[in-house]
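> 3D, please:
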Amino acid sequence: MRRVLSCFAVAVAVVSPFAQAQKLQPGLWQVDSSNMQVGGQKLPDTDVMLDQLQALAPEQRQMLDQALKNQGVNLHGKGVQVCLTPAQAQSEQIPMRDAKSGCTQQVTERSAQAWKFHFSCPQAQGNGVVKFISDREFNATIVGSFTANGTQQSGSTDTHGVWQGQDCGTVQPRQG
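Below is the predicted model of the structure:
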């Protein structure tokens, strides 16, 4: 379970910021991940992992929910929800998910349909591409390597984001 949670946290940390790269609609976004692999082994899709989180002790689940909420991420449905401010949605850059994370991200190639990027964090690095279906939907593929429990591993994931509306409800915009 710990390994699954670690991989899920990496997927959320890496994928969610890239929804902001293109001039997308501000507001609430649902972001779901699938085809996750670590070390060549397929992991369950996000919805299955979220179901497994239900088995956590209530205090552990509350701590996880609060930690993600503090980073502007809400577990919901088959994935996570994030809130983009108008400034983040209009940005020509990929805003940092958490300024304290030590991560950097750089768009290496831009077109109207896709952005390629490189990311580097203290425990992870890699590349990806975001393909924009519209200003209300995107797909992303990310491939990278990370250190978990002192072991270097490779991983990949596919992500799909869909705009839910302008009102973010209780989901706070991410800082960065």
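
> switch to C-alpha atoms for all contacts and neighbour counts from now on
Noted.

> got the contact list for stretch 58-74?
53-54, 75, 80-83, 97-98, 171-175 (Cα atoms under 8 Å, 6 or more residues apart in numbering).

> would you point out the most distant pair within those residues?
Comparing all pairs in the contacts of stretch 58-74 by Cα to Cα, the longest separation belongs to Gln54 and Gln175, at 27.3 Å.

> which one's more surrounded, those two?
Between Gln54 and Gln175, counting by other Cα atoms under 10 Å, Gln175 is the more crowded of the two (16 against 10).

> can I assume the more buried one sits in a helix?
No: per DSSP: H, G, I helix; E, B strand; the rest coil, Gln175 lies outside any helix segment and is coil.

> how close does Thr104 sit to Pro95?
Per Cα to Cα, to the nearest Å, Thr104 is found 9 Å from Pro95.

> likewise for Val107?
Computed with Cα to Cα, the distance linking Val107 and Pro95 is 11 Å.

> who has more neighbours, the two?
Remark: of Val107 and Pro95, Pro95 carries more neighbours, 21 against 18, as counted by other Cα under 10 Å.

> using the three-state scheme, assign that one.
Using three-state DSSP, the structure places Pro95 in coil.

> so where's the longest strand in the protein?
Identified as the longest strand of the chain according to DSSP state E is strand 151-165.

> check the offset of that one from the chain's centre.
In terms of Cα atoms, centre = their mean, to the nearest Å, the centre of strand 151-165 is found 6 Å from the chain centre.

> who touches it?
11, 15, 19, 25, 27-40, 136-147.

> would you do the same for the sequence below? I want to compare the two.
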Amino acid sequence: MTHHIQARVVRTACWVLLGLSAAAAAQTRLQPGLWEQTQQMKSGSGQMEAQMAQAQARLAALPPEQRKMVEQMMAQQGVGMGSAPASVRLCLSKEQTEGGDVPRADGRCTHQVSQRSGNTLHYSFQCNGNPPSSGEGDYTVNSPTSYSTQMTMKTVVKGQPETIQMTQQGRFVSSDCGALKPIQLPR
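Sure thing, here's the model as predicted:
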């Protein structure tokens, strides 16, 4: 179940990047191409951090052929391994950075931008999956090659309520995504 929560956190983070970049586009547009997103999570219980560290250690210890399989599965979702342990690489198309593709965190989530101040948007979301989650945060487009977010998410981990604080930094890597296809999230 914790893997499911970790996946939801990553999907929510991707929604923040894609969905909110469309809303912020009137002020500053992100460059299309390859982006690296680094995130830090902190949970009230410490369980999420411990499990993320274990998952990263297991991934690092995989034999090369198994790691390649994991990377191929991630690439099918439009996500690649980043250069740092808690980072991923995403390819954003021109249409996505211009607001032509505004995805949801997943098919069971709703979201709303409640306030805008310059290049910063304040948003909230509600997901009715198993486990349910909700939260709010701020997304800032610092420049065409940089963005940052902070988010608070409330969910359930191992039957107990959990609050997760997450910060993210995104940086533009290249206009060429290589073999990585643009990330696709549910519409």
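
> just the buried ones from the contacts of stretch 58-74 of the first structure, in PyMOL syntax?
Selection of buried members from these for PyMOL, criterion 16 or more other Cα atoms under 10 Å:
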select buried, resi 53+75+80+81+82+83+97+98+171+172+173+174+175
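
> now, which of the contacts of stretch 58-74 of the first structure lie within strands?
Within the contacts of stretch 58-74 of the first structure, residues falling in strands by DSSP E are 75, 80-83.

> want to try CSV for these, with distance to Ser156 of the first structure as columns?
Listed next are those as CSV, based on distance: Cα to Cα, whole Å:
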residue, distance to Ser156 of the first structure
Leu75, 20
Val80, 18
Gln81, 20
Val82, 21
Cys83, 24
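
> and the strands in the first structure?
Using DSSP E, strands in the first structure cover 27-38, 41-42, 73-76, 79-84, 104-110, 114-121, 124-134, 137-148, 151-165.

> and the ones you listed, which is most packed in?
Mean neighbour count (mean count of other Cα atoms under 10 Å) peaks for strand 79-84 among the strands of the first structure, with a mean of 26.

> for it, name the packing helices and strands.
On a contact count with 3 or more Cα pairs under 8 Å, 6 or more residues apart in numbering; DSSP states H and E, strand 79-84 of the first structure meets strand 27-38, helix 46-53, strand 73-76.

> just checking, what packs against the first one?
In other words, strand 27-38 of the first structure. Strand 27-38 of the first structure sits against helix 46-53, strand 79-84, strand 151-165, with contacts defined as 3+ Cα pairs under 8 Å, 6+ apart.

> quick one: contacts of the second one?
Put plainly, it is strand 79-84 of the first structure. Contacts for strand 79-84 of the first structure (Cα under 8 Å, 6+ apart): 12, 16, 20, 25-33, 46-47, 50, 72-75, 168, 171-174.

> repeat that for 6 Å
With contact meaning Cα atoms under 6 Å, 6 or more residues apart in numbering, strand 79-84 of the first structure is reached by 26-32, 46, 73-74, 168, 173.

> just these now: which is nearest Trp115 of the first structure?
Each of the contacts of strand 79-84 of the first structure was scored against Trp115 of the first structure by Cα to Cα, and Val31 proved nearest at 17.4 Å.

> now check the closest one against the second structure: what is it aligned to?
Counting by TM-score structural alignment, Val31 of the first structure lines up with Gln37 in the second structure.

> contacts only, for its match.
Neighbour list for Gln37 of the second structure: 87-88, 169-170 [criterion: Cα under 6 Å, 6+ apart].

> same question for Asp98 of the first structure.
Per Cα under 6 Å, 6+ apart, neighbours of Asp98 of the first structure: Gly176.

> pretty sure Ala114 of the first structure contacts Val130?
Yes: with contact defined as Cα atoms under 6 Å, Ala114 of the first structure reaches Val130; the gap is 5.4 Å.

> can you redo the strands of the first structure as a markdown table with distance to Asp65 of the first structure?
Putting the strands of the first structure into a markdown table (distance: least, Cα to Cα, whole Å) gives the following:
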| stretch | distance to Asp65 of the first structure |
| --- | --- |
| strand 27-38 | 16 |
| strand 41-42 | 25 |
| strand 73-76 | 7 |
| strand 79-84 | 11 |
| strand 104-110 | 25 |
| strand 114-121 | 22 |
| strand 124-134 | 22 |
| strand 137-148 | 21 |
| strand 151-165 | 20 |
